[in-house]
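Asker: next come a sequence and a model predicted from it.
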Amino acid sequence: MSDATTDAATDEPADGQEPWDVTQDYFQGPVVMRRSRVPHETTDQRLLDSRGPADWVHADPWRVMRIQSEFVEGFGALAELGPAVSVFGSARTSPDDPTYALGERLGAGLVGAGYAVITGGGPGAMEAANKGACQAGGTSVGLGIELPFETGLNEYVDLGVNFRYFFARKTMFVKYAQGFVVLPGGFGTLDEVFEAITLVQTQKVTSFPIVLMGSAYWQGLLDWLRGSALAAGTISATDLDLITVTDDVDEAIAIIVESDRALSAEPPEGTGTHAE
């Protein structure tokens, strides 16, 4: 309660304010207040009074509004995107790395198959996929994230949305994509891979292909999953079937197309292909 309208010690209106009638019911939206609970200022007063500390903008209720706004902006920007594939990979991949050229071919190939390309919008492998899509005349999407060491969206992004929160951004990667294709990458890429696998494994998404490109890069991870996780019983053999590994761009795209067609041929059951 602001000292501008009440006396903190007596809970009485400050000088110059009209006294409030605490004997009557006070309505604040759906809430009814009486006696000592009757406030001495209105909601509009608190809204329009700009005095006082600004730390409220960092409080959880305000943070919830920011989170909500990110979902609204993301949904609004991507709702009419059409068929799309999310492509992940390292921001550290240099333009002279063979993976960069692989990303360009992948982006162009996905556009040729009728898909928009969604990446994290950063440099490296993400830029390569955006570049391939852009130069092939398709829709190139970048979903950026606020990080202290990122420089913004790459120049090949046609439609970009920047996010504060990883979880809001991740929802957009899944909700608007028919599948994931994953180029070699680090912790962020691994995070996306395992989240996608978990969503399919737990049936939070339906028929969602996950393709890892670069067999030499991913082989060590697959060996560990089989030799350690599967051997210990922490995953099942069918969980490994959720992942396809290839070095062939055409094969990766064919997997996405085949899954998309199979899903389209299924009778509707009231569930979508994307996250709940």
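Answerer: Received, thanks. The structure presented is a predicted model; accordingly, all values stated were derived computationally and were not measured. Residues are numbered from 1 along each chain as shown.
Asker: please count neighbours and contacts with C-alpha atoms only from this point.
Answerer: Will do.
Asker: gap between the residue nearest to residue 26 when sequence neighbours are not counted and residue 179?
Answerer: Leaving aside its sequence neighbours, residue 26 sits nearest to residue 33 (CA to CA, 6 or more residues apart in numbering; 5.0 Å). Computed as CA to CA, to the nearest Å, the residue 33 to residue 179 distance reads 53 Å.
Asker: here's the one I want to compare it with:
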Amino acid sequence: MRGDLVPSSTHDQRLLARQGPSDWVHMDPWRVLRIQAEFVEGFGQLAELPPAVTVFGSARTASDTPDYAMGRALGRKLAETGYAVITGGGPGVMESANRGALDVDGAVSVGLGIELPFEQRMNDYVDLGIEFRYFFVRKTMFVKYSCGFIALPGGFGTLDELFEALTLVQTRKVTSFPVVLMGSEFWGGLLDWIKSTLLGTGKIAPQDLDLITVTDDVDEAVRIIVDADRARSRQREEELKATAAQTAEPQ
């Protein structure tokens, strides 16, 4: 929707609002069906994706900036390595990664968009796009269908997605996957604060720092994803062998 047809509030806002009349008592059960439908659509559309990597970053990044160029190079390298590229589907860094993926013949470029109270369309370099009403449904799709996250410079949305991924890995709510930050100058201050304040006051453990890798090198970022992917594959094979051996043992 565009112009005057864009609603003044989002579905998330209306779902989470507690003020007002008691209409929500009757409306929220129906919202559950809408939420269910979003999960069903997302699972159905993404179930047959090849191994994929999610790239986060600012929607406000101009196309003539180094961050945009880095995003495009990253998208291209991921696609050349055989990964589908997933972004939030918007402009800026998201567009650059989708665009880089489509520089490679046969690559899959995915955009998972979100309803916002201002106009933002899916970028032109997405060949599989899904628009979500609810942030939590969209985040589930990012996590379920990615084997790694790479964050380029971004704002609150990027930070939200970054720390959600780190929290899920730290608490072992998901099978561990790599989280890479690209742009050492941009992320350096945040990492210094994490080390000095969070680690320094005991809010995180020393090994939690190992969940994050910072680099300026596209090749290194992709190599981290590949190495982690191979390690997971070896672990699965060992687990299957162990299970088979236990099954074969005489009772």
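Answerer: Good, I have the coordinates. It should be emphasised that the depicted structure is a prediction, and the values quoted were computed from it without experimental measurement.
Asker: quick one: map the residue nearest to residue 26 of the first structure onto the second structure.
Answerer: Aligned counterpart of residue 33 of the first structure in the second structure: none (TM-score structural alignment).
Asker: picking that back up, who has more neighbours, residue 33 and residue 179 of the first structure?
Answerer: Shown here are residue 33 of the first structure and residue 179; by other CA atoms under 10 Å, residue 179 has more neighbours (28 against 14).
Asker: check contacts around the equivalent of that one over in the second structure.
Answerer: Matched by TM-score structural alignment, residue 179 of the first structure corresponds to residue 148 in the second structure. Counting by CA atoms under 8 Å, 6 or more residues apart in numbering, residue 148 of the second structure makes contact with 52, 53, 54, 177, 178, 179, 225.
Asker: again, 7 Å this time
Answerer: 53, 54, 177, 178, 179, 225 (CA atoms under 7 Å, 6 or more residues apart in numbering).
Asker: dump those residues into a markdown table; add neighbour count, secondary structure and distance to residue 208 of the second structure as well.
Answerer: Shown next, in a markdown table, are the contacts of residue 148 of the second structure (neighbours: other CA atoms under 10 Å; DSSP: H, G, I helix; E, B strand; the rest coil; distance: CA to CA, whole Å):
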| residue | neighbour count | secondary structure | distance to residue 208 of the second structure |
| --- | --- | --- | --- |
| 53 | 25 | strand | 21 |
| 54 | 25 | strand | 21 |
| 177 | 21 | coil | 13 |
| 178 | 24 | coil | 12 |
| 179 | 25 | strand | 12 |
| 225 | 22 | helix | 18 |
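Asker: of those residues, closest to residue 15 of the second structure?
Answerer: Comparing those against residue 15 of the second structure with CA to CA places residue 54 closest, at 27.0 Å.
Asker: might you report the residue contacts of the closest one?
Answerer: 85, 86, 87, 142, 146, 148, 149, 150.
Asker: most neighbours among those, which one is it?
Answerer: Of the contacts of residue 54 of the second structure, with other CA under 10 Å as the count, residue 85 tops at 31 neighbours.
Asker: can you tell me what that residue aligns to in the first structure?
Answerer: Under the alignment (TM-score structural alignment), residue 85 of the second structure pairs with residue 117 in the first structure.
Asker: helix, strand, or coil at its match?
Answerer: Assigned by DSSP: H, G, I helix; E, B strand; the rest coil, the conformation of residue 117 of the first structure is strand.
Asker: give the closest residue to the residue nearest the centre of the first structure in space, chain neighbours not counted.
Answerer: For the first structure, the residue nearest the mean C-alpha position is residue 169 (1.7 Å; CA atoms, centre = their mean). What sits nearest to residue 169 of the first structure in space, not counting adjacent residues and going by CA to CA, 6+ apart, is residue 163, at 6.2 Å.
Asker: ok, how many other residues are close to that neighbour?
Answerer: There are 21 residues near residue 163 of the first structure, going by other CA under 10 Å.
Asker: repeat for residue 240 of the first structure
Answerer: For residue 240 of the first structure, using other CA under 10 Å, the count is 15.
Asker: please pull up the equivalent of it in the second structure.
Answerer: Using TM-score structural alignment, residue 240 of the first structure sits opposite residue 209 in the second structure.
Asker: please report how far the closest residue to that match other than its chain neighbours lies from residue 207 of the second structure.
Answerer: Spatial nearest neighbour of residue 209 of the second structure, chain neighbours left out: residue 195 (7.8 Å); criterion: CA to CA, 6+ apart. According to CA to CA, residue 195 of the second structure stands 11 Å off from residue 207 of the second structure.
Asker: compare the two (neighbour count), which wins?
Answerer: residue 195 (16 against 9).
Asker: SS state for that one?
Answerer: helix.
Asker: aligned to it, what sits in the first structure?
Answerer: Checking TM-score structural alignment: residue 195 of the second structure goes with residue 226.
Asker: what range in the second structure does the top helix by length along the first structure sit on?
Answerer: Using DSSP state H, we find that the single longest helix of the first structure is helix 60-78. Mapping helix 60-78 of the first structure onto the second structure (TM-score structural alignment) gives residues 28-46.
Asker: now do the buried residues in that stretch.
Answerer: Of all the residues in stretch 28-46 of the second structure, those buried under the rule 16 or more other CA atoms under 10 Å are 35, 38, 39, 42, 46.
Asker: next: stretch 86-94 of the second structure.
Answerer: 86, 87, 88, 89, 90, 91, 92, 93, 94.
Asker: hang on, the third one packs against residue 97?
Answerer: No - the pair formed by residue 88 of the second structure and residue 97 falls short of the contact definition of CA atoms under 7 Å, at 10.2 Å.
Asker: please give me every residue in contact with residue 154 of the second structure.
Answerer: 57, 58.
Asker: and it, what element?
Answerer: Assessed by DSSP states H and E, residue 154 of the second structure sits outside every helix and strand.
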